[in-house]
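In: heads up, no residue letters with this:
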């Protein structure tokens, strides 16, 4: 099911029992997004899998009994189609769509890459949140989960564009929580450190060998399922409990720039 059939999608969702909880996960075609969709479905959520790659989200939706909606979070029209497909009520929104592109220093930065990172990591989150906020309000217990990064807490050479975007997302999350204070809507920012997913570093560097070097000799980096479990846990909490910010790192990573390479755990 894709965004070119919004009436059919809306019917599919609106016919669900009022007791059925609905979650929307952006960037659900791979990595943390796909793992999160599976984790929430395992907890009984009807999951709307939103991403640009239609074939992948259709396969995922079929696997978990969800709904696939093709969506580009950088497009106003595409996000409005997502909102129309979702309908009047949702319980959880996971703003997971994001990405890093390039590792240029500021002096030689590709501003096109910087624009792409800001568009998806910041404006995309704002765009989707604006569109789905009425449906979150309608449930009386809405939860917004924004996928941040420890890159939103520090800076490092070659990471100016990505860290600026994730700092921006952090500011949006904090501001949104303050602006919604007094409403029954929770806002959580999940803040992972090193997570080994098949695509993130390859997309960033455009080279498999360079991507592999990021994780070389790191004993048990986090994986997508670890982050998905954290999101599932947050979504399972009582409605009066808000997790403002949850930082997750592998044991090998004591801080952003302190990473142990070598064995830690015994077999």
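Out: That came through, no problem. Being a predicted model, the structure only gives us computed values, none of them experimental. Numbers count the residues shown, from 1 in each chain.
In: when you work out contacts or count neighbours from here on, use the C-alpha atoms and nothing else.
Out: OK.
In: from residue 211, how far out is the closest residue to residue 245 other than its chain neighbours?
Out: Closest residue in space to residue 245, ignoring its immediate chain neighbours: residue 189 at 4.8 Å, by C-alpha to C-alpha, 6 or more residues apart in numbering. The gap separating residue 189 from residue 211 is 26 Å, by C-alpha to C-alpha, to the nearest Å.
In: tell me which of those two has more neighbours.
Out: Neighbours were counted for residue 189 and for residue 211 using other C-alpha atoms under 10 Å; residue 189 has more, 24 against 19.
In: quick one: the helices in this protein, in order.
Out: Along the chain, counting by DSSP state H, helices occupy 6-14, 31-42, 54-64, 76-86, 111-118, 124-139, 160-179, 200-205, 208-215, 224-236.
In: redo those as CSV? Include distance to residue 24.
Out: Listed next are the helices of the chain as CSV, based on distance: least, C-alpha to C-alpha, whole Å:
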stretch, distance to residue 24
helix 6-14, 12
helix 31-42, 8
helix 54-64, 12
helix 76-86, 8
helix 111-118, 21
helix 124-139, 9
helix 160-179, 17
helix 200-205, 21
helix 208-215, 29
helix 224-236, 12
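In: out of those, deepest packed?
Out: helix 31-42 (a mean of 24; mean count of other C-alpha atoms under 10 Å).
In: and that one, what does it pack against?
Out: Applying 3 or more C-alpha pairs under 8 Å, 6 or more residues apart in numbering; DSSP states H and E, we find helix 31-42 packed against strand 22-26, strand 46-51, helix 54-64, helix 224-236.
In: mind putting those into a markdown table with distance to residue 168?
Out: Output for the helices and strands packed on helix 31-42, formatted as a markdown table (distance: least, C-alpha to C-alpha, whole Å):
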| stretch | distance to residue 168 |
| --- | --- |
| strand 22-26 | 18 |
| strand 46-51 | 22 |
| helix 54-64 | 28 |
| helix 224-236 | 21 |
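In: out of those, nearest to residue 179?
Out: Closest to residue 179 of those, according to C-alpha to C-alpha: helix 224-236, at 20.5 Å.
In: and here is the other one:
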């Protein structure tokens, strides 16, 4: 099969590319950082095709897709992995620019990619879209504000895709991880503050990018009559907190 992964230059995306290529599948590895993509393509060989693209830029998406060789255009699996969290400030202190960046990447970029590749899947009567959500889309926490809201959007958009795609043979899944270490996620969230990022995982055994990649591969290789609507994953060290109560 041909797999198209956004945000493949690091983290979940790079590990998913390794997993799918390791099982003999063609993988389009897309992202903004040419050097990272080229290094990953050199590692993975001819089954990986690097494609520089910014999901927040519609023109960039259209240009990148137009450059795909004919033998790479029948995408069987789209993994909308590109996404990010920025900051943990409360809503009244969070920079509006951070909110706009998260919405542009996690929501607008995801739906633009989906709309670009979905019609061909429906026309063929087969295909799969895996959207990377988060437990933050279901469970609020202080400082989660717009990040959590974007992931709630991913969950609801995926469910509505399912409603539209009944009988088409095209599947859609929301893959929603909890605490996951070993990626750039927290470093990006804390804008390069490595100490703050490391503290998030201190004393824990979090999920890994490999865990997410193996789950995505399992979803993609199920029989075509099975649709996994959503998968929520958390490490055993993570659970649910009590309600916040402000006492006077």
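Out: In hand now; what should we look at? On a predicted model such as this, the values are computed, not experimentally measured, just so you know.
In: care to give me the TM-score?
Out: Superposed pair, TM-score by TM-score structural alignment, normalised by the length of the second structure: 0.91. Supporting alignment: 236 aligned residues with a C-alpha RMSD of 1.4 Å.
In: distance of the residue nearest to residue 245 of the first structure from residue 176 of the first structure?
Out: For residue 189 of the first structure, the distance to residue 176 of the first structure equals 11 Å [C-alpha to C-alpha].
In: now do residue 129 of the first structure
Out: Separation of residue 129 of the first structure from residue 176 of the first structure (C-alpha to C-alpha) stands at 10 Å.
In: again with residue 63 of the first structure
Out: From residue 63 of the first structure to residue 176 of the first structure the distance is 33 Å (C-alpha to C-alpha).
In: what sits against the most centrally placed residue in the second structure?
Out: With distances taken as C-alpha atoms, centre = their mean, residue 81 lies nearest the centre of the second structure, 2.1 Å away. Counting by C-alpha atoms under 8 Å, 6 or more residues apart in numbering, residue 81 of the second structure touches 5-8, 12-13, 131-132.
In: residue 232 of the first structure too?
Out: Contact analysis of residue 232 of the first structure by C-alpha under 8 Å, 6+ apart lists 36, 39-40, 43.
In: what about the second structure, which of those residues hold up?
Out: Contacts conserved in the second structure for the contacts of residue 232 of the first structure, using both residues aligned by TM-score structural alignment, their matches' C-alpha atoms under 8 Å: 36, 39-40.
In: ok, those vs residue 70 of the first structure, which is closest?
Out: Nearest member of those to residue 70 of the first structure, counting by C-alpha to C-alpha, is residue 36, at 17.1 Å.
In: residue 77 of the first structure matches what in the second structure?
Out: Using TM-score structural alignment, the partner of residue 77 of the first structure in the second structure is residue 59.
In: ok so, going back, how close does the residue nearest to residue 245 of the first structure sit to residue 62 of the first structure?
Out: If you go by C-alpha to C-alpha, the gap between residue 189 of the first structure and residue 62 of the first structure works out to 28 Å.
In: before we move on, what about residue 26 of the first structure?
Out: Distance from residue 26 of the first structure to residue 62 of the first structure, by C-alpha to C-alpha: 17 Å.
In: not counting sequence-adjacent ones, nearest residue to residue 154 of the second structure?
Out: Leaving aside its sequence neighbours, residue 154 of the second structure sits nearest to residue 133 (C-alpha to C-alpha, 6+ apart; 5.8 Å).
In: could you tell me where the strand ranked longest in the second structure falls in the first structure?
Out: Among the segments of the second structure that qualify as a strand by DSSP state E, the longest is strand 170-177. Counting by TM-score structural alignment, strand 170-177 of the second structure lines up with residues 185-192 of the first structure.
In: ok, average deviation of that stretch from the second structure?
Out: In the superposition with the second structure, the average deviation recorded for stretch 185-192 of the first structure is 0.4 Å (mean C-alpha distance after the TM-score superposition for the first structure).
In: how about that stretch: buried residues?
Out: Within stretch 185-192 of the first structure, the residues that count as buried by 16 or more other C-alpha atoms under 10 Å are 185-192.
In: and which of the residues you listed is nearest residue 153 of the first structure?
Out: Relative to residue 153 of the first structure, the closest of those is residue 191; by C-alpha to C-alpha it sits at 9.1 Å.
In: who's in contact with that closest one?
Out: Residues in contact with residue 191 of the first structure (C-alpha under 8 Å, 6+ apart) are 147-150, 245-248.
In: before we move on, back to that, per the alignment, the residue nearest to the centre of the second structure corresponds to what in the first structure?
Out: The pairwise alignment with the first structure assigns residue 81 of the second structure to residue 96, based on TM-score structural alignment.
In: now do residue 158 of the second structure
Out: Using TM-score structural alignment, the partner of residue 158 of the second structure in the first structure is residue 173.
In: now swap in residue 215 of the second structure and tell me
Out: Mapped onto the first structure by TM-score structural alignment, residue 215 of the second structure lines up with residue 230.
In: what's near enough to touch residue 177 of the second structure?
Out: 133-135, 212, 232-234.
In: kind regards, and thank you for your time.
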